[in-house]
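Chemist: Okay, predicted coordinates and the sequence, questions at the end:
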Amino acid sequence: MKVLLVATVQSHICQFHKPLVNILHEHGVEVHVAARNNLAEKNGLALDFVEKVFDIPFARSPKSKNNIIAYKQLKKIIDEGHYDVVHCNTPMGGIVTRLAARNARKHGTKVYYTAHGFHFYKGAPKKNWIVFYPIEKFFADHFTDKVITITKEDYRLASKKFNTIVEHMHGVGVNEEKYLSVTPVETKKFRQENKFDEHFVILCTGELNKNKNQQVLVQAMEEVVKKCPNVLLLLAGNGPEEMNLKDQIEEAGLSACIQLLGYHTDLEKYVNASDLVVSASKREGLPLNIMEAMLCGKAVVASNNRGHRELIENSVTGTVVAECSPNQIAEATLELIEDSGKRKKYGDAAKKTIQPYTSKNITKELQSIYEL
């Protein structure tokens, strides 16, 4: 058996699909990857766990001519590769791949698409339903053998509306071996080495972009430090908003209490060393950074979007703010800074509820989906 995994960028495969590759390899499956090589931006990520990698010039923008080039290259790879399964991910990667695989499907190749969070959902802007819903439905009905959803809301909608097989799995798998391997002794040493012991550490992980909305967290910190000057906010990730965030932090006089960490492959150290995890993103599918925090028993303060709501039960495993404003984020953060008992209560409950989302459980779900 031979499988081609496709995504817009190679880092997506590195970050989210190693459990899939591992289980495929255990069953003797040869795995190839086709995606744009962006690993130089990702500080240490390596796509060294598959048999072959194709560098395809995908672009996120549907207007980019690079996607036409990507289509032609990908069609040739698929037609000549004689794959049993072509498994595509990400919006543009999914559309271009399914178009490129049309001929191969006639000869027995199965095409799977993992939806990491549809752009149309309850509460989404009307234009998202007008634009994205008919596209996803058309491609699911005509060019896809299985649609794999990772949110319950997407699964219910796709099962009802799409004319293809629809599967559900609990995300892409939070790596329990990696995140639970950090000992309390190691965490204490890491905090001391980084001088975190002097601070209450808040962690936010994600690409520095407008959707992740880190600028709201910076604004919230202006209020937080007035009452708790020893708070340190760590923003882990890189992206197009990095310079804007740097300017915002400097202009607000917060350089001493907000650090931009850049992209890290050792986030397990930072998650375990943190006292609280926050996220202000506008839109999420099923956020891995929140799963990692919950697995490590951390309380979370998060914006009110469907991905956060699916993972976090408000006032039980964390706080989901009604409105993602600097004031509400600051208020919820201060409440948990001042109440260590509540933080522990939320963290303990979170660790229990996140178990279905671990890599161990995801492996079982993938075996079923691939009929291994």
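Modeler: Alright, I've got the coordinates. Numbers count the residues shown, from 1 in each chain.

Chemist: Please count neighbours and contacts with C-alpha atoms only from this point.
Modeler: OK.

Chemist: Now do the strands for the stretch 151-300 of the chain: every range, in order, please.
Modeler: Per DSSP state E, counting those that start in this stretch, the stretch 151-300 of the chain carries strands over the ranges 165-168, 200-205, 231-236, 258-262, 276-279, 300-302.

Chemist: Would you reformat those strands as a markdown table and include mean neighbour count and distance to residue 12?
Modeler: Shown next, in a markdown table, are the strands of the stretch 151-300 of the chain (neighbours: other CA atoms under 10 Å; distance: least, CA to CA, whole Å):
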| stretch | mean neighbour count | distance to residue 12 |
| --- | --- | --- |
| strand 165-168 | 19 | 19 |
| strand 200-205 | 23 | 15 |
| strand 231-236 | 22 | 17 |
| strand 258-262 | 17 | 17 |
| strand 276-279 | 26 | 20 |
| strand 300-302 | 28 | 23 |
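
Chemist: got JSON lines for those, with distance to residue 34 too?
Modeler: Below are the strands of the stretch 151-300 of the chain laid out as JSON lines (distance: least, CA to CA, whole Å):
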{"stretch": "strand 165-168", "distance to residue 34": "23"}
{"stretch": "strand 200-205", "distance to residue 34": "26"}
{"stretch": "strand 231-236", "distance to residue 34": "27"}
{"stretch": "strand 258-262", "distance to residue 34": "26"}
{"stretch": "strand 276-279", "distance to residue 34": "31"}
{"stretch": "strand 300-302", "distance to residue 34": "34"}
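
Chemist: Residue 191: what's it in contact with?
Modeler: Contacts for residue 191 were tallied using CA atoms under 8 Å, 6 or more residues apart in numbering; they are 197, 273.

Chemist: meant to ask about residue 276
Modeler: 201, 202, 203, 298, 299, 300, 301, 343.

Chemist: Show me which of those is closest to residue 19.
Modeler: Residue 19 lies nearest to residue 298 out of the contacts of residue 276, by CA to CA, at 23.5 Å.

Chemist: The closest one contacts residue 345, doesn't it?
Modeler: No - counting by CA atoms under 8 Å, residue 298 stays clear of residue 345, with 9.5 Å between them.

Chemist: Comparison target, given below:
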Amino acid sequence: MEKKVLFCASTLDHLRQFHQPYLEAFARAGWEVWAAAEQVGELPWAHRVVALPLRKKFTSPENLLAVAQCRRLLARERFGLVSVHTALAGAVVRAAAWTLPRRPPICYTCHGYLFREQDGLGKWPYLLPEILCAPVTGLLLVMNGEDEQIARSRRLGRRIRRIDGMGFDGARFYPPSPQDRAAGRARWGFAPDEVVFVYAAEFSRRKNQALVLRAFARAGVPNGRLVLAGVGDLREECIRLAQQLGLSGRVLFPGEVDTAELVGFCDAVVSASHSEGLPFHLMEGMACGLPAAVTDIKGHRDLVEPEVTGLLCPPEDEAALAAAIARLAGEPDTRRAWGRAAQVRSGRYARQRVVPQVLGEYRQWLEGREGDG
């Protein structure tokens, strides 16, 4: 095999969850597929997996060591394409490329900038690395309208394209039959008359599960249930908050689960996230025929059409989110109609459509970049 491609992300789990179809496509096309993340492990379709000492805190000295190790890797292997994901890995790989006299073709996929233009001085710790890395970013892929506007106005890449996410698995997320739905709800312990809201995400300040809990308590829906799936540093804190709010018997914390075995048995998606790229949990819920009550932020507003597939609420507005939860719980006909519309809309973001779209962007850029970089 002559052509080599490197996929890099902050964690190996990120590559496993979101990028295996792309690794497979390159491997089947005859490329030697490499992967780099914070640890070595099994990764289907990758011929080689290397570890970089990536640390979540940007200012960690170990990230400088990661830059040095990545520089040696890029100089030695002469990759025909470097596809980098997540903010930390994106900064490390592109900083390493900066120092090379001969740079590989680098595509950075932005899964959601962690800032907004209106954030004032607070945006600069995140925006400045993007500005500095722009000259070595041959292809920049963004996933929502606000990030595209930022990228183009700030010229954060040589070639900027908007894609419809990375593609959810449409073969696993779809509305279950009435029989399967009844059986699935019984397995989870959901009563037939309960309205179940689901939020599957890492427990973090950005994902903001605490606000969802407060809004759910405030909504006062007697037949409502809430499922907060996932793991993370703030999970135990949220469990304590649920107890304090008197929600212990109405909120489930199942941990890390196969969401395909959960979402279709629920009734609506809820989220209070501060920032997103194009969130998988929302797309998967839509594909299962679920309406949404979510914050009006980038990523969410690209997916949810108000009063058609769900409701958008001002960020940090507990009362508005509570009202949205109460409305979805109290209007079953609306819930079903919006869910059907959401399921139709989700087709745009399915893997079978998006993977060819993204691979096409790679191909067009590589074919047209002779002499670039």
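Modeler: That came in fine, so what should we check first? Note that the structure is a prediction, hence the values are computed from the model and not measured.

Chemist: Once they're superposed, tell me the TM-score.
Modeler: Once superposed, the chains reach a TM-score of 0.90 (TM-score structural alignment, normalised by the length of the first structure), with 360 aligned residues with a CA RMSD of 2.1 Å.

Chemist: returning to what we had before: which among the contacts of residue 276 of the first structure gets closest to residue 321 of the first structure?
Modeler: Using CA to CA, the contacts of residue 276 of the first structure come closest to residue 321 of the first structure at residue 301, 7.3 Å.

Chemist: Tell me the counterpart of the closest one in the second structure.
Modeler: With TM-score structural alignment defining the correspondence, residue 301 of the first structure maps onto residue 293 in the second structure.

Chemist: mind checking how far stretch 51-62 of the first structure is from the chain centre?
Modeler: On the basis of CA atoms, centre = their mean, to the nearest Å, stretch 51-62 of the first structure sits 19 Å off its chain's mean C-alpha point.

Chemist: ok, and for it, which residues are buried?
Modeler: Residues of stretch 51-62 of the first structure classed as buried: 53, 54, 55, 56, 57, 58, 59 (neighbour count, 16 or more other CA atoms under 10 Å).

Chemist: Please apply the same query to stretch 176-190 of the first structure.
Modeler: In stretch 176-190 of the first structure, counting by 16+ other CA under 10 Å, buried: 176, 179, 182, 187, 190.

Chemist: Just give me the match in the second structure for the first one.
Modeler: Aligned against the second structure by TM-score structural alignment, residue 176 of the first structure finds its counterpart in residue 170.

Chemist: wait, what's in contact with the closest residue in space to that match that isn't next to it in sequence?
Modeler: Excluding its sequence neighbours, the residue lying closest to residue 170 of the second structure (CA to CA, 6 or more residues apart in numbering) is residue 350, at 5.4 Å. Going by CA under 8 Å, 6+ apart, residue 350 of the second structure touches 167, 168, 169, 170.

Chemist: Helices of the stretch 101-250 of the second structure, residue ranges please.
Modeler: Ranges of helices in the stretch 101-250 of the second structure, per DSSP state H, counting those that start in this stretch, are 124-133, 145-154, 178-188, 209-219, 235-244.

Chemist: so how much does the first one differ from the first structure once superposed?
Modeler: Once the two are superposed, helix 124-133 of the second structure sits an average of 2.6 Å from its aligned residues in the first structure (mean CA distance after the TM-score superposition for the first structure).

Chemist: Closest to residue 238 of the first structure out of the buried residues of stretch 51-62 of the first structure?
Modeler: Closest approach to residue 238 of the first structure among these (CA to CA): residue 59, at 18.1 Å.

Chemist: which residue is nearest the centroid of the second structure?
Modeler: Centroid-nearest residue in the second structure, with CA atoms, centre = their mean: residue 279, separated by 4.4 Å.

Chemist: Show me what it lines up with in the first structure.
Modeler: Mapped onto the first structure by TM-score structural alignment, residue 279 of the second structure lines up with residue 287.

Chemist: Would you mind listing the residues in contact with residue 20 of the first structure?
Modeler: 363, 366.

Chemist: Can you tell me the SS state at the alignment partner in the second structure of it?
Modeler: In the second structure, residue 20 of the first structure lines up with residue 22, judged by TM-score structural alignment. Three-state call for residue 22 of the second structure (DSSP: H, G, I helix; E, B strand; the rest coil): helix.

Chemist: still on that earlier bit, for residue 103 of the second structure, state which of the contacts of residue 350 of the second structure is nearest.
Modeler: residue 167 (29.0 Å).

Chemist: roughly how far apart are the nearest residue to that closest one once chain neighbours are set aside and residue 179 of the second structure?
Modeler: What sits nearest to residue 167 of the second structure in space, not counting adjacent residues and going by CA to CA, 6+ apart, is residue 351, at 3.8 Å. As judged by CA to CA, to the nearest Å, residue 351 of the second structure and residue 179 of the second structure stand 27 Å apart.

Chemist: Residue 105 of the second structure too?
Modeler: The spacing between residue 105 of the second structure and residue 179 of the second structure, counted by CA to CA, is 51 Å.

Chemist: From residue 15 of the second structure, how far out is residue 171 of the second structure?
Modeler: 19 Å.

Chemist: circling back: between residue 298 and residue 345 of the first structure, which one's more packed in?
Modeler: Neighbour comparison, residue 298 of the first structure and residue 345: the larger count goes to residue 298, with 29 against 17 (by other CA atoms under 10 Å).

Chemist: Mind telling me what element the residue nearest to residue 291 of the second structure when sequence neighbours are not counted is part of?
Modeler: Using CA to CA, 6+ apart and skipping the chain neighbours, the partner closest in space to residue 291 of the second structure is residue 339 (4.5 Å). Using DSSP states H and E, residue 339 of the second structure sits in helix 332-346.

Chemist: corresponding residues in the first structure for that helix?
Modeler: The counterpart of helix 332-346 of the second structure in the first structure, using TM-score structural alignment, spans residues 340-354.
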